[in-house]
Every structure is written in structure tokens, then in C-alpha cells.
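**Student:** Model the structure of this input:
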Amino acid sequence: MSDTHAESVAYVRDTMLPESPPPAAETGVTKWMKKNLFATIPNSVLTLAAILVIYFLLAATLPWILNGIWNATSIRECREILDGATGGCFAVLSDRWNQLLFGFKYPSTEYWRPALAFLLLFVAAAPVMFFKYLPRQMLLFTGVYPFLAFWLIWGGSIVPPLLLLLGFVAAYVAFKALEKRGFGVAVLGGLGVLVVAIILAGSIGKIEVLRLEQVQSRDMGGFLLNMILGTVCVSLSIPIGIALALGRQSDMPIIKWICVVFIEFIRGVPLITLLFVANVVLAYFLPPGTTFDLIVRVIIMITAFASAYIAEVIRGGLAALPRGQYEAADSLGLDYAQAMRLIILPQALKISIPGIVNVAVGLFKDTTLVSVISMFDLVGMIRGPILASTDWNGVYWELFGFAALLFFVVCYGVSQYSQWLERELNTDHR
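**Tutor:** Model prediction:
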């Protein structure tokens, strides 16, 4: 009976079977290729076609790159070394790298100054770009950096930039002191203090303290000029664009129509036209004998151009917010400035990140248009002094490929940062 009873009881395993390895087609590279490259017949055809295109491109370009000549004094010497073989004449980059980066008039003994300013740019931008991971005290250097960079790049005495810095600090203190009397009064008070500081900087700016060799704006060139225009214009156009977007939605008719006319006029005019205005026409509106720096004129026009587009991007972000956000700010008893600073703008700017980055990337690439008004930026240096010389006349792919690489690195870095920032701020469904 015990045997019969034992046979009727189900067998229960008290140990786990060892895990079996997954099939080869469901793991590793094979699974990835099956999922992403050969999931369907159309995908497989497109993958094979793309592989063929990549093969032909590499077959044509790799020998040209790998057989390239880096040590030569002219294109004729490059061709003699190649002796009919396929290869690029990259010696032009070795010979003219300083002109491509700094222009042909910037003093060679002072290259360390713009290079140092470029490195410090990352230090100044880091607390703004990675605000969650760096101490807020680093923002003090961010505020000082524009004046330090101006002194490093243009040179001269440190007194004028220092006075301007103190002027901005005093203007901010005046703004906060007058804020209780009204936003408009605070703005006028801050601007008044800033104007006084600018006048003082111009009047006593000749005091010789920590003087560097002065470099004129007409001596700026190369990729340095593109970086100056791109960085300054993007930094200025974002706050101006925010002000224009808020002004366009203002209940005050005069403010609203001024912003509308400015935005629509700037958006309806090509940038190259504004650059010609900055180069030629703007001087006719100044008193006789007045000198107005060309780089400053170009910065004003490019900033105005970008501000109009950023204003529309931010206006779209403001329109995307539900009405309840504005009503929530009113229910908390916040005034207009507090509601915009604490509730409305943070959400609108988060929505507007892709559009702002799109304008910024386009603006940085459009800085090459200054070459049409005889400013020797990176493209202007290539089209002008370098290709005009008999030594390198005929070298095109190497020079323009180098320019494309520099712009791609900067624009791709900005794009990747914007995507990372969107992921960091995407807290809606966490």
C-alpha cells in the first residue's frame, strides 16, 4: 500500500535546473543586426544599399586621406611628392593653421590670449549648462568672464573692463533697491547707473594698469572671429528674444506694436542685407568723424536678427502653456515679474529648447556671411589671402573640409547638449 501511495504523489523538484544559454540568434551582435538592420525585407534592401554607398565613399576618400601630404611649402611641392598618386595636400593646414584660427594680422606672440579666453569659456559656461552638478558660487566667474575675455582678446588696460563690471554690479544693486517702487522705475534706475559707468570707463580708461598689447578689431580673423560673433550674439539674443516675446504679448499697445514691428521687419529682411547695412549704411547715421567698430556693428545686426527668431520660438512656448498656469500664478498673489520668473518662463523655455538650439546653430553657421563684407573669418581667410597666394592656389577640398569639420564639431556639440538638457528637464512622467 505504501508503494501505491508513493506512486500517486507527484514528484516535486527541490533544486533549480541550470540556466540554458540563449539562442545565438537572440543575443549579441546577431540580435542587434536582426532587429535594426534586417528586420524586414525593405530594411534589408536599404541596409545593403547603404553599405554599398559607404563602401564607395570610403574607397574614394580613404586613399586621398591616408596618402595626404602634411609637410610641404606649396601645392607644387605636394604634387611633386605625390607624383601622380591620389592624396590630399594637407600641408596647407600645417602651413596656414595660425591664419585659419586667428587671422593673418593678429600678433603671433599673443596667440595665447584668445586661446586662454577660449578655454576659460568652458569654465564660465559650465555652471550655466550643468547647473545641477556644479556649485552656484561658480556663477561669479561666469559674470566676470565677458569682461575678462574682452581684455584678453582686445588687450589694452584692464581698467575699462573692470569699470564696466563694477557698473553692471551697481546697476543690479540699484535695480533691486528700486524694485519695490515698480519694475519700470527699477529698470530706468539700473540703466542710469550703467550709463554713468560706461561714461566713466571711457573717460578714465587710459590708466595703464595690467596693460596687454592692444589689438584692433580689424586685425581679428579666422575661426576666432566666428567664435566671437557666435558666442556673443547667441548670449545676447536669448534675453533680448525673451523680452521681445513678452513685449509682443503685453497689454500695453505701444510696447506691443513696437515689438511686433521689430520682429516682423527683421524676419522679413535677409541677414546679408543687415550685414551690408552694418558695414555701409550705419555710418551715415553717425556724426561726422565718429568711429564705430565694425565688429560691434555686425554684432548688433546679427543679435537683432537672431533675437527676432528666438522671440517667436519663445512666444510659441508661452502659447503652449495651459491657461491654468497663469491663473495659478494669480491665485498665489504673484505680480507679473514674479509669475514670469518663477512659473511661466521656466516652463516655456523648457518647451522652447529645440527651437532655441535650432536658431543658435543656424546663427553660428551664418557668421560666415561676414566674409561678403570683407571680414576675414574662417571662410573669408580661405577665399581671400590663402587661395589668393600662389603657393596654395588650387587647394580647395582640404581647406573647406577643415572649415566644415570645425563647424560640425561645434554645432554637433551644441545639439548633443540640448538633447541631454531635454532629458534632464523631462520630469513630467517620472
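**Student:** For the rest of this, base every contact and every neighbour count on C-alpha atoms.
**Tutor:** OK.
**Student:** contacting residues for the residue lying closest to residue 213 once chain neighbours are set aside?
**Tutor:** Spatially, and ignoring its direct neighbours in sequence, residue 213 is nearest to residue 155 (5.4 Å; C-alpha to C-alpha, 6 or more residues apart in numbering). Counting by C-alpha atoms under 8 Å, 6 or more residues apart in numbering, residue 155 makes contact with 211, 212, 213, 214, 215.
**Student:** Not counting residues beside it along the chain, what's closest to the last one?
**Tutor:** Among residues not flanking residue 215 along the chain, residue 154 sits closest, at 5.1 Å (C-alpha to C-alpha, 6+ apart).
**Student:** ok, that neighbour to residue 113 distance?
**Tutor:** Separation of residue 154 from residue 113 (C-alpha to C-alpha, to the nearest Å): 9 Å.
**Student:** Residue 125 now?
**Tutor:** Residue 125 is 18 Å from residue 113, by C-alpha to C-alpha.
**Student:** Same question for residue 357.
**Tutor:** For residue 357, the distance to residue 113 - C-alpha to C-alpha - is 29 Å.
**Student:** and if you look at residue 187?
**Tutor:** 35 Å.
**Student:** Run through the helices of the stretch 201-350 of the chain in chain order.
**Tutor:** 222-248, 253-267, 271-279, 294-320, 323-331, 336-339, 345-366 (DSSP state H, counting those that start in this stretch).
**Student:** next one: the second one to chain centre, how far?
**Tutor:** The gap between the average C-alpha position of helix 253-267 and the chain average comes to 26 Å, counting by C-alpha atoms, centre = their mean, to the nearest Å.
**Student:** And for the last one?
**Tutor:** In terms of C-alpha atoms, centre = their mean, the centre of helix 345-366 is found 10 Å from the chain centre.
**Student:** list the buried ones in it?
**Tutor:** Neighbour counts over helix 345-366 (16 or more other C-alpha atoms under 10 Å) mark 345, 347-361, 363-366 as buried.
**Student:** The structure of the following sequence is requested for comparison with the preceding one:
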Amino acid sequence: MSETHASTVSYVRDAMLPQAAPPVGETGAIRWVRENLFPTWLNAILTVVSLLAVYWVLSHILPWFLNGIWTAKSLTECRQIRDATLGPDASAACFAVISDRWQQLLFGFYPNHLYWRPVLALVLFLVAVAPILFSGLPRKMLMVSAVVPFAMLWLLWGGSIWGVLSVAAGFGLGYLGFALGSKYLGALVGALAAILVPVFWWIFAASAAAQIMQGIVPISIEAVSSKDFGGFMLSFIIGVSGIILSLPLGVLLALARQSDLLIINKTAVTFIEVIRGVPLIVWLITASLLLNYFLPPNANLDLLLRVIIMVTLFASAYMAEVIRGGLAAVPRGQYEAADALGLDYWKSMRLIILPQAMKISIPGIVNTFIGLFKDTTLVVFIGLFDPIGLASAIRASTDWNGIYWELFIFIGLLFFVCCFSMSRYSIFLERKLQTGHT
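**Tutor:** Predicted coordinates for the structure are as follows:
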């Protein structure tokens, strides 16, 4: 370096500076607030307005919650406690109605001394669905899952155990009809036999067989009529039954709608479009008032059973369209690959096509399940005492006449827990199966 140039340079760094911390405004909460709440002047205004709205709502709701009264026998007593402790102008919720009537909201008019039966049925249900929802559990537990629904049926309704076993026998006969029909007359005949044989058995022979066996070996527990079912238990029974039954029926309808056989295709299309084209409340009224006219003279289906059948058919029509969308999203090459492997129709569907279609359809399937579970509240219009119907009955009593929000918040919380759980499981399953394209 020349002497003239060296004299013009005051300092030349010969070592790296140590790493310094970033500015305070570029890290942590301050950065997040600036980027997400105040990135522009418009967003800043909207943030301030939103915070004021949240503050206004919480300032009115929180005192009502925090001052809640949990011990009282009537709304009048609640108000007397509020006036004595907080003042007549204070805002206080009367949650005592939940403390006083929670059993009725959960179990309806189910006998008090038999509450252990629906509780045990719920425990068995959770045990049964565990190996279905979580693949890490032993596959042998699926045998328990196949038996538990019949045990739950007996626990909830009681009566002779042979009535439940006769229902289970219908499924065994259906499987036998499918196996024999498929072996000797073709897959189509086998499928029809799997449907028609159990139906005829249940309508014409199951009741008589149960009575004969009960006369030979009497085994029974205290029977409970369906009219005593109510509250959240009723909604849970209808919702879970519709969910479990509508999924396989929806798969069959989706496959039938894509069938090349004219009769099967048009029958499936007609069923799906007719069911989806009419509101659920109309079908429930049909189940309540008209369905018995289409049954044999001696057949008298229980109202709750009729509702479950109609809810299942309604949900299966929507499920069929969701699954049909998944089938349409499977690349055509997958169908061709199944043909190239020499697989017949049922094996290609079971091993290659349906697993991919079901994986794609997970969000739509769970969305249908959640909608179905919430729609169980519509049974109030046909005289069944679901949680909404019981809330109206409770509010009509002299003790709790005039109470509103406390009951509906409790009911909404129960539905939220169930629906949110289904939603979170859907997300878990999507991540596990890596649904979608990366």
C-alpha cells in the first residue's frame, strides 16, 4: 500500500465482530404484535376496535359467570341469594339449575337406579372404538369392537338377552347369504342376499325366535322403554348409531352410483337425490307418522329405532357424495394398475382404490359426522326429549320458569366437546396419513 493511500485510511478491521443480539423490535412478542396486529394503519384501527369490542363483551359476561350461583332449588331462591350477597342490581348466573337438573339433562327420564347401565355402555363404547381409531392397539381388540354394540343395546334397553342375540343373528345370516350367494350365483346376488336376508329375518322371524329361546332359557334384566330415553344420552345414541351405520352404507351407495349396471346406478342416484332433496325434519316426521304404514301389519317399530333408521339413511346419502368425490380424485392410473395386477372389482376397491379415496375424503366425512351429530336436536319436533326438549320442559316448571342461558350454555358445551373431539381426531388422522399433496 502506498504511503499516500495509507495516510487516507484511519482504520482497517482485521478481525470479525462478535455476533450481536437482534434489535428488540425484530424478535419475540414485539415483532409478532407489529407484524400481526399493527402492520398497516388500517389493521391497527381494526385491532383497536376489536380489542374494545372484546373488552366490552368480557366486561359484561365475566361478572355474570364469576358471580354464578350453584346452590339453589329454584330461580327465586337464586335471586334471593344474589340480592343478599351481591345486591339486587348485580349480574349473576343461576347455574344452580344445572346442579339441580344435570341428571335429567344427561339421562332424560331413565330410572335413577339404572344410571350405571348407560355409563357402562359409554365405557364399553370407548373401549370398542379405541382399536378402530388408533392403529397402535392390538388388532385382536376388533373382536371386542364387534361384540360391544350388542352388549350396549342390551344394557340400554334391557329385557331379554335373546332379543339382542336375535338381532346379532341377523348379521350372521347376512354374512352367510353373502358368502353362499357370491360363491354360487355371483357377487351381485351375494350383495343382495347380504341385505335382504337380515331384513326379512328381523321383520318376520327375530321376535318369535327370541320369545322361544326366552321360554327355554330365561335370561333378562329390567327393561327400559324408549320413551324414558332423553337428554344428551338420546342425542348420543342417535348420533353414534347414525355415524356408525351411515359410513358403510354411504360407501356402498357411492360405488353403486359409479356402477355400469343401469338398475343399480339409477337406483342409487334416485335414492341419493331424493333423500338429499328433502330436509331432515321432514324425514323425521315421516319416520314418526308414516313409516309404520309401509311395514307389515304385525310389525311395530319403536319410534327411536325409526328415527335412527331415517337419520342413517339421510346421512348415508350425504356420505355417498363425499366418498364419490374421493373416488373421483383417485388418479385413473390407480384403476389401471389394479387391472394390470389382475385384481377383480372388489379386490381392487378394497386394496387399492377405497383406501386412497377414504384418505382423501377424511375432512368431508368428519364434517358430515359433525353435522349429523348436531342435527340430532331436531328430534325435539317429533316429541323426543333431547337436551333442547328437556331444557324447554325444565323452563316450563314453576321452579325454573324464566331461566334461559344457563341451560343452553351447558347443552352447547356438551355438543362442543364431542364435535371438537371429532374435529381434532380428523386433523390427527390427516397428519398421520399425510392427506393431500406435498
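**Student:** that older thread, for the residue nearest to residue 215 of the first structure, grab the count of nearby residues.
**Tutor:** Neighbour count of residue 154 of the first structure, defined by other C-alpha atoms under 10 Å: 18.
**Student:** Translate residue 403 of the second structure into the numbering of the first structure.
**Tutor:** Matched to the first structure by TM-score structural alignment, residue 403 of the second structure sits across from residue 395.
**Student:** what's the spacing between its match and residue 77 of the first structure?
**Tutor:** Per C-alpha to C-alpha, residue 395 of the first structure is found 12 Å from residue 77 of the first structure.
**Student:** More neighbours: which of those two?
**Tutor:** Neighbours were tallied for residue 395 of the first structure and for residue 77 using other C-alpha under 10 Å; the higher tally belongs to residue 395 (19 against 16).
**Student:** So the more buried one sits against residue 75, correct?
**Tutor:** Yes - with contact defined as C-alpha atoms under 8 Å, residue 395 of the first structure counts as touching residue 75 (7.2 Å).
**Student:** Pull up the overlap in contacts between these two.
**Tutor:** 89, 92.
**Student:** Do you have the helices of the stretch 51-200 of the first structure handy? List them.
**Tutor:** 75-82, 91-102, 112-129, 139-154, 159-178, 183-203.
**Student:** Could I get these in JSON lines, plus columns for distance to residue 4 of the first structure?
**Tutor:** Output for the helices of the stretch 51-200 of the first structure, formatted as JSON lines (distance: least, C-alpha to C-alpha, whole Å):
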{"stretch": "helix 75-82", "distance to residue 4 of the first structure": "94"}
{"stretch": "helix 91-102", "distance to residue 4 of the first structure": "93"}
{"stretch": "helix 112-129", "distance to residue 4 of the first structure": "77"}
{"stretch": "helix 139-154", "distance to residue 4 of the first structure": "84"}
{"stretch": "helix 159-178", "distance to residue 4 of the first structure": "94"}
{"stretch": "helix 183-203", "distance to residue 4 of the first structure": "96"}
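**Student:** State which helix of the first structure is the longest.
**Tutor:** helix 397-425 (DSSP state H).
**Student:** once aligned to the second structure, how far is it on average?
**Tutor:** Its aligned residues in the second structure lie a mean 1.1 Å from helix 397-425 of the first structure after superposition (mean C-alpha distance after the TM-score superposition for the first structure).
**Student:** Now that helix: buried residues?
**Tutor:** Neighbour count says helix 397-425 of the first structure has 398, 399, 402, 403, 407, 411, 414, 415, 418 buried, by 16+ other C-alpha under 10 Å.
**Student:** Stretch 73-89 of the first structure now?
**Tutor:** Buried residues in stretch 73-89 of the first structure (16+ other C-alpha under 10 Å): 74, 75, 76, 77, 78, 79, 82, 86, 87, 88, 89.
**Student:** Equivalent analysis for stretch 176-185 of the second structure, please.
**Tutor:** Across stretch 176-185 of the second structure, burial judged by 16+ other C-alpha under 10 Å covers 176, 177, 178, 179, 180, 181, 182.
**Student:** Residues touching that stretch, excluding its own?
**Tutor:** Residues external to stretch 176-185 of the second structure that are found in contact with it (C-alpha under 8 Å, 6+ apart): 187, 188, 189, 190, 191, 192, 193, 194, 197.
**Student:** Between those, identify the one with the most neighbours.
**Tutor:** Neighbour-wise, those (other C-alpha under 10 Å) top out at residue 194, 24 neighbours.
**Student:** I figured that one was touching residue 174, is that so?
**Tutor:** Yes - if you go by C-alpha under 8 Å, residue 194 of the second structure and residue 174 touch, sitting 4.2 Å apart.
**Student:** quick revisit: now distance to residue 245 of the first structure too, for the buried residues of stretch 73-89 of the first structure, in CSV please.
**Tutor:** Formatted as CSV, the buried residues of stretch 73-89 of the first structure follow (distance: C-alpha to C-alpha, whole Å):
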residue, distance to residue 245 of the first structure
74, 53
75, 53
76, 56
77, 57
78, 55
79, 57
82, 58
86, 55
87, 52
88, 49
89, 50
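**Student:** Those: which two are farthest apart?
**Tutor:** Spanning the widest gap among these are 74 and 86, at 16.9 Å by C-alpha to C-alpha.
**Student:** count of neighbours near residue 376 of the second structure?
**Tutor:** Residues near residue 376 of the second structure, counting by other C-alpha under 10 Å: 23.
**Student:** From residue 240 of the second structure, how far off is it?
**Tutor:** Relative to residue 240 of the second structure, and taking C-alpha to C-alpha, residue 376 of the second structure is found at 10 Å.
**Student:** swap in residue 158 of the second structure?
**Tutor:** According to C-alpha to C-alpha, residue 158 of the second structure stands 19 Å off from residue 240 of the second structure.
**Student:** and the aligned residue in the first structure for residue 138 of the second structure, how many neighbours does it have?
**Tutor:** Taking TM-score structural alignment, residue 138 of the second structure has residue 135 as its aligned residue in the first structure. Under the neighbour criterion other C-alpha under 10 Å, residue 135 of the first structure is assigned a count of 10.
**Student:** my guess is residue 135 of the first structure meets residue 127, correct?
**Tutor:** Yes - here residue 135 of the first structure reaches residue 127: they are 7.2 Å apart, a contact under C-alpha under 8 Å.
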